[in-house]
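Engineer: Predicted model and sequence follow; I will ask about them next.
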Amino acid sequence: MKKKSYLLATDLDNTLAGDPAALTALFEFHEESKVEPALIYVTGRHLDSALQLMEEEQLPLPDLWITDVGTSIYEATTLEEDSKWHDWVNENWQPSSILRVASRFPFLHRQDLPQTKRISFTVEPGHAESVHLFETGLKSEGIPHHFVFSSDRDVDLLPERSGKGAAVDYALRQYAAQDVNVLLAGDSGNDAQMLSLPYPAVIVGNAQQELDELPTHPLIYRATTNFAGGIQEAWDYFYDFSGIKKPIG
């Protein structure tokens, strides 16, 4: 991974995956350009679910997995978890305290996950106010957490040091070449932290409206093409694949 000059860190559902034809075109574009970027898959799914999606969508094996909205990092071939990241992000993690506060809000329905690296809920339609009251309750009790509300229905509670952006920033420093040419890609609110890192980033054309709240910035490209097509559009926008970035801004 450290030998590669380009790197794509991308969300999976409705970003890289979602349009098989666009996905095929993206990887043909890489092949024709003689560029094989390092791949980091950055997903809200837990690892088993992400591996299943990779098989279903016939995605290439990445170099690194970032799962559970940035709470876990795995080397892709061995599936060995990065213990340094795990220990650091979980130092102040209090899942039982979070669940105690969540029990006050009947319109939040806990998602069935195989572990408590994150705690996730689905909120009933029309009850977004419960989400804000839940977040307020956590803050008033001083419970350390990172709160993500996305797609108008999904609530993710993460260790306060985690999140997709924090995990990608760590992964780039630990695993990538120092001068690597990066592209970040996402479509929903749980990608906002990642898309706000100081690297070229693309919001794909089919993105959730909540990403409209991200400020206009030279490093954030809003694609007109959907799914993987938006990623291809952004490669063209930011890079000429000669190892030199195009002027930004």
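Structural biologist: Thanks, I have it.
Engineer: contacts and neighbour counts: CA atoms only from here.
Structural biologist: OK.
Engineer: Mind checking which residue lies nearest the centre of this protein?
Structural biologist: Residue closest to the average C-alpha location in the chain (C-alpha atoms, centre = their mean): V42, at 4.0 Å.
Engineer: For that one, give its distance to A9.
Structural biologist: Separation of V42 from A9 (C-alpha to C-alpha, to the nearest Å): 7 Å.
Engineer: shared neighbours, the two?
Structural biologist: Common neighbours of V42 and A9, counting by C-alpha atoms under 8 Å, 6 or more residues apart in numbering, are V168.
Engineer: name the element W235 belongs to?
Structural biologist: Assessed by DSSP states H and E, W235 sits inside helix 227-238.
Engineer: List the buried residues in stretch 143-151.
Structural biologist: The neighbour-count check on stretch 143-151 (16 or more other C-alpha atoms under 10 Å) flags 143-150 as buried.
Engineer: Distance to Q174 and secondary structure added to those residues, as a markdown table?
Structural biologist: Listed next are the buried residues of stretch 143-151 as a markdown table, based on distance: C-alpha to C-alpha, whole Å; DSSP: H, G, I helix; E, B strand; the rest coil:
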| residue | distance to Q174 | secondary structure |
| --- | --- | --- |
| I143 | 29 | coil |
| P144 | 25 | coil |
| H145 | 24 | coil |
| H146 | 22 | strand |
| F147 | 25 | strand |
| V148 | 25 | strand |
| F149 | 28 | strand |
| S150 | 28 | strand |
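Engineer: Next one for the comparison:
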Amino acid sequence: MQIHNTFLFASELDGVLLPNGIFTAAVGCLDRTRQLLERLKAASYPVVYVTSHHLSLAREGRETFGLPEPNYWICNLGTEIYDAFGNADQGWERMMGSPFPKEVLLNVLKDDPRLTVQEDEHQGARKLSLYYPGPVDDSLRTWISMRVGQVAEGTRLMDSPDGASGMTSIDIVPANAGKAPALSFLTERLGLPRTRVFFSGDSEDDLEISMSGVCGTLVGNAPGPVQDKARRLAENTEGARLTLSRGYYGDGVIEGLRAYDFLN
């Protein structure tokens, strides 16, 4: 496994680098993933782990599966960036603005009892996460956005369905937050063009990064509807680059790296 030229490696943690999804990983997959990450680190290539969770929960997952520490963490749906030592990026925090008035937000949303607050480990200072029992349509998105807009300016709504449970995760974050803006922030700081940025994901909330002009890959264990949507978006998004791997988890990541000639 030989690495070609300098590039930034970024990947979703759960369900991609960590083989903790509903599919069974191939024999040796986790070992191959560790070896890849250790070689990237040894070659001084920047490694970024991306997660929808807060830092402590993400670190717990990394430790459980024995992956090396990254150079950077993008956490809580791109509302937080940390370095390898767990120090928050002050520049990114300033861009995100003040923490959310969560009790105020919950109060304006209480008229729809179907919206329930997610567990504390899914929350962030600038991220309010809710559950909704079923698919989310445009009318609900509009209603939530209007209610939130009454008490908080500059927010955006993100929703991601869970095919297994039938629930939808609804997240309210700053308008300029997100995995894609956070990765772009790091990329610009490191002075790398998007053609030298690799990202691998597996879920619908990874598609924004995948369509942003980086070298994007969806691993083979990504749900079928997510893969179908990714194909449609890639066909209609100028500058989008996307490969769909057949391998699951880290094997799909390695397959994607080879497709972009970052590995041989």
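Structural biologist: The structure has been received and is ready for your questions. What you see is a predicted model; the values in this text were computed from it and never measured.
Engineer: Kindly indicate which of the buried residues of stretch 143-151 of the first structure lies nearest D169 of the first structure.
Structural biologist: Taking C-alpha to C-alpha as the measure, D169 of the first structure lies nearest H146 of these, at 16.1 Å.
Engineer: which ones are touching that closest one?
Structural biologist: Contacts of H146 of the first structure by C-alpha under 8 Å, 6+ apart are 157-163.
Engineer: want to try a markdown table for those residues, with neighbour count as columns?
Structural biologist: Formatted as a markdown table, those follow (neighbours: other C-alpha atoms under 10 Å):
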| residue | neighbour count |
| --- | --- |
| L157 | 24 |
| L158 | 28 |
| P159 | 23 |
| E160 | 17 |
| R161 | 19 |
| S162 | 24 |
| G163 | 30 |
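Engineer: could the residues you listed be laid out in TSV, adding secondary structure and distance to A223 of the first structure?
Structural biologist: TSV is the format used below for the contacts of H146 of the first structure (DSSP: H, G, I helix; E, B strand; the rest coil; distance: C-alpha to C-alpha, whole Å):
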residue	secondary structure	distance to A223 of the first structure
L157	strand	29
L158	strand	29
P159	coil	31
E160	coil	31
R161	coil	30
S162	coil	27
G163	coil	23
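Engineer: Can you say which two of these are spatially most distant?
Structural biologist: L157 and R161 (11.4 Å).
Engineer: Need the residues touching each of these two.
Structural biologist: 145-146.
Engineer: now L57 of the second structure, nearest residue through space, not along the chain?
Structural biologist: If the residues on either side of it in the chain are set aside, L57 of the second structure comes closest to E121, at 7.3 Å by C-alpha to C-alpha, 6 or more residues apart in numbering.
Engineer: Surely that neighbour and H53 touch.
Structural biologist: Yes. Here E121 of the second structure reaches H53: they are 7.1 Å apart, a contact under C-alpha atoms under 8 Å.
Engineer: Looking at the two, which has the bigger crowd around it?
Structural biologist: Neighbour comparison, E121 of the second structure and H53: the larger count goes to H53, with 20 against 13 (by other C-alpha atoms under 10 Å).
Engineer: which one is the counterpart of the more buried one in the first structure nearest to, not counting chain neighbours?
Structural biologist: Alignment note: H53 of the second structure maps to R45 in the first structure; criterion TM-score structural alignment. Setting aside the residues directly before and after it, R45 of the first structure is nearest to D68 in space (C-alpha to C-alpha, 6+ apart), at 5.2 Å.
Engineer: So what does the one you found match up with in the second structure?
Structural biologist: Using TM-score structural alignment, D68 of the first structure sits opposite N76 in the second structure.
Engineer: looking at the second structure, which residue lies furthest from center?
Structural biologist: Max distance from the centre of the second structure (C-alpha atoms, centre = their mean): D111, 30.2 Å.
Engineer: and the gap between that residue and I144 of the second structure?
Structural biologist: In terms of C-alpha to C-alpha, D111 of the second structure sits 10 Å off from I144 of the second structure.
Engineer: now R194 of the second structure
Structural biologist: 34 Å.
Engineer: do the same with G97 of the second structure
Structural biologist: For G97 of the second structure relative to I144 of the second structure (C-alpha to C-alpha), the value is 21 Å.
Engineer: Which one's more surrounded, the two?
Structural biologist: Between G97 of the second structure and I144, I144 has the larger neighbour count (other C-alpha under 10 Å), namely 19 against 12.
Engineer: hang on, isn't the more buried one packed against K110?
Structural biologist: No. Using C-alpha under 8 Å, I144 of the second structure is not in contact with K110; the gap is 10.5 Å.
Engineer: how distant is stretch 11-27 of the first structure from the center of its chain?
Structural biologist: How far stretch 11-27 of the first structure lies from its chain's middle: 15 Å, per C-alpha atoms, centre = their mean, to the nearest Å.
Engineer: Stretch 7-26 of the first structure now?
Structural biologist: Chain-centre distance of stretch 7-26 of the first structure: 13 Å, with C-alpha atoms, centre = their mean.
Engineer: quick revisit: turn the contacts of H146 of the first structure into CSV, including distance to V204 of the first structure.
Structural biologist: Formatted as CSV, the contacts of H146 of the first structure follow (distance: C-alpha to C-alpha, whole Å):
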residue, distance to V204 of the first structure
L157, 25
L158, 25
P159, 27
E160, 27
R161, 26
S162, 23
G163, 20
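Engineer: Mean distance between the helix holding W235 of the first structure and the second structure after superposition?
Structural biologist: On superposition with the second structure, the mean distance recorded for helix 227-238 of the first structure (mean C-alpha distance after the TM-score superposition for the first structure) is 0.7 Å.
Engineer: who's in contact with the residue nearest to the centre of the first structure?
Structural biologist: Per C-alpha under 8 Å, 6+ apart, neighbours of V42 of the first structure: 9-12, 65-67, 69-70, 164, 168.
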